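# Generate coordinates for the sequence data below:
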Amino acid sequence: MKIMNGLYNLIGILIFAYLVGSFLNVVISRLPIIFKLKESNHDFKTFNLALPRSHCPHCQHILYWWHNIPLLSFVILKGQCYFCHTPIAKRYFIVELSFILLIALCYYQAPSLSIFLSYALFSALALCIFFIDWETLFIPDILNYLLLWSGLLINTHGLFCSAQDAIIGAALGYLGLWGFYHFIYWTSKKEGFGYGDFKLLAALGAWCGVSELFNILFLASLLGLILAVVKLKKMGEPIAFGPALCIAGFLNLVYPQTFNLLNWSRQLFGSG
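Prediction:
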């Protein structure tokens, strides 16, 4: 059953995703800078998510309104600044397009409006975490906490799992990676994960429940290897695990039967 019927509803949802995707780029670009400035007691009246106005990071020229049209401006400007012709990061285009595609997938998978809105919230937060960690190897606490608390609140009425499963999932998600991190450090004197990864897995446990933690970690491990190859990381170089966790969490939440390790094993070994 689809949450809504008709072409107009779908178009309206995609337009919403089109506009929100542009804001997500602002969050991805500015939030890491804000955290760095916070350490130096910077005045956030002059730099935050709203100020200063959109500008070229290379020549600092304020952009015209038509330079900020999601997706279209990148194509019109041929991927470069209108003023100094410096290439624009492809990430802006990728984020906006990715969010539209994610919302379209959520639309077709959600059996109710409440689940669709939950999917959309999860997708927005996870997409920000994905690209910030991909670019900076850093996950802002505010995004992890928003994902964690929203998951716990949504599951107070058992939307994806029981409240008890959500709480235990959050606790074990954090403690599981925390313990594994210290085991790796104790045996190799190397840091296998960042503390942001602990909090992110806790948030995914709050959304999906304790029973899905192993499945999420298994998928994330496979995806992490693929992403490492995509980013051409050499042995010994740090690899962001957050993006792999975000993809695994999304697949487990939106496609729980398709990307389920137990179902895979049953199909592989033919057991009932």
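# going forward, measure contacts between C-alpha atoms and count neighbours the same way
Noted.
# Next up, the contacts around residue 268.
Applying CA atoms under 8 Å, 6 or more residues apart in numbering to residue 268 gives no contacts.
# just checking, it is part of a helix?
Yes. Under DSSP: H, G, I helix; E, B strand; the rest coil, residue 268 falls within a helix.
# Determine the longest helix present in the protein.
The helix that spans the most residues within the chain, counting by DSSP state H, is helix 7-39.
# Now stretch 33-49: buried residues?
Using 16 or more other CA atoms under 10 Å as the test for burial, stretch 33-49 gives 34, 48, 49.
# before we move on, back to that, now do the longest helix of the chain: distance to the chain's middle.
12 Å (CA atoms, centre = their mean, to the nearest Å).
# Stretch 176-193 now?
24 Å.
# Same question for stretch 207-218.
Worked out by CA atoms, centre = their mean, stretch 207-218 lies 16 Å from the chain centre.
# Show which residues not belonging to that stretch make contact with it.
Against stretch 207-218 from outside (CA under 8 Å, 6+ apart): 148, 151-152, 154-155, 160-162, 165-170, 172-173, 201, 204-205, 245, 248-249, 252-253, 260-261.
# Please generate a structure for the following sequence too, so the two can be compared:
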Amino acid sequence: MPDLPLTIWVAFAGVLGLLVGSFLNVVILRLPKRLDALWRQEAHDVLGIEASGEPFPPGIVRETSHCPHCKHPLAAYDNIPLFSWLLLRGRCRYCQTPISIQYPLVELLSTILSAVIVWKFGPTWVALAGLFLTWMLIALSGIDFHTQLLPDQMTLSLLWVGLLLSLIHLFANPEQAILGAAIGYLSLWSVYWLFKLLTGKEGMGFGDFKLLAALGAWMGPGALLPVILLSSLVGALVGGTLIALRKHAREVPMPFGPFIAMAGWIWFVAGDDLWHAYMRISGIG
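Below is the predicted model of the structure:
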């Protein structure tokens, strides 16, 4: 790669993350609707029921962006990541309907996290893979937050990429990746069934198992316990805060995928630093 100062690479990663963040918003909002329509279509075909004739949801790549309220197509200057939302003061230019805060938040998050990845790993193949992992985790978190769904198309793709990367020992070797995937899946699968046997309720979805398996394939089995502990801690803090503020009813289920994704990303970027800090504090190291 060209010999440029690290700050240039970090800035480039931030701009790239901003652009990708705009696309991630499209994935978060459109992919679940596309999958739901495909499942309904398959169910109609299997049952021999005539389709309802409802228009198929817009595609992820080909269809142009439009206001979800008034359906007016957006001009190029209305679709500049982050800046258009700020210039329009969070409202549609054509119908003045408020634009969801999700759009700038996802774009800003993608910008910051992408820059952090390159700052941490430099202009390397590790950083390139890390960017892919980061963007996938952001998209999965957004989808799970909205729908409590972690699509197999994304979790299993992330799993397979992690296994393939182990062939070149980029993060883990093949043995570690396979063990990480298997233990990651079976650990939450066991918790799921234990909780169901004790309470008769489902505590989490199968997508959570697959997401943790994917993280295990990327980072090996040694990362699984810290990721589970971090995700549980963050989930308890966020959930407890929302319930205390009456922003979330106690009986309403809360998606766990975003917390797994958050914990996985933190450990991917700072796992070694966190472990060494723990060793120093505990007096072991």
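# Export the buried residues of stretch 33-49 of the first structure to a markdown table and append columns for distance to residue 90 of the first structure.
As requested, the buried residues of stretch 33-49 of the first structure are exported to a markdown table (distance: CA to CA, whole Å):
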| residue | distance to residue 90 of the first structure |
| --- | --- |
| 34 | 22 |
| 48 | 23 |
| 49 | 20 |
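# In the first structure, which residue range corresponds to stretch 76-85 of the second structure?
Per TM-score structural alignment, the counterpart of stretch 76-85 of the second structure in the first structure is residues 65-74.
# Tell me which residues of that stretch come out buried.
Result for stretch 65-74 of the first structure [16+ other CA under 10 Å]: buried residues 67, 70, 71, 73, 74.
# Looking at the residues you listed, which one is closest to residue 9 of the first structure?
residue 70 (20.4 Å; CA to CA).
# For the nearest residue to the closest one once chain neighbours are set aside, which residues are in contact?
Of all residues not flanking residue 70 of the first structure in the chain, residue 22 sits nearest, at 5.9 Å (CA to CA, 6 or more residues apart in numbering). Listed by CA under 8 Å, 6+ apart, the contact set of residue 22 of the first structure reads 70, 92, 95, 96.
# For the stretch 101-250 of the first structure, which segments count as strands?
Assigned strands in the stretch 101-250 of the first structure: none (criterion: DSSP state E, counting those that start in this stretch).
# can you give me the helices for it?
Counting by DSSP state H, counting those that start in this stretch, one finds helices in the stretch 101-250 of the first structure at the ranges 113-136, 141-154, 163-188, 195-208, 213-230, 242-254.
# what does the fourth one correspond to over in the second structure?
In other words, helix 195-208 of the first structure. So helix 195-208 of the first structure sits over residues 206-219 in the second structure, by TM-score structural alignment.
# thinking again about what came up before, okay, the residue nearest to residue 70 of the first structure and residue 28 of the first structure: tell me how far apart.
Computed as CA to CA, to the nearest Å, the residue 22 of the first structure to residue 28 of the first structure distance reads 10 Å.
# Alignment lookup: residue 134 of the second structure to the first structure.
Residue 134 of the second structure maps onto residue 123 in the first structure, by TM-score structural alignment.
# Please apply the same query to residue 163 of the second structure.
By TM-score structural alignment, residue 163 of the second structure lines up with residue 152.
# No more questions from me, cheers.
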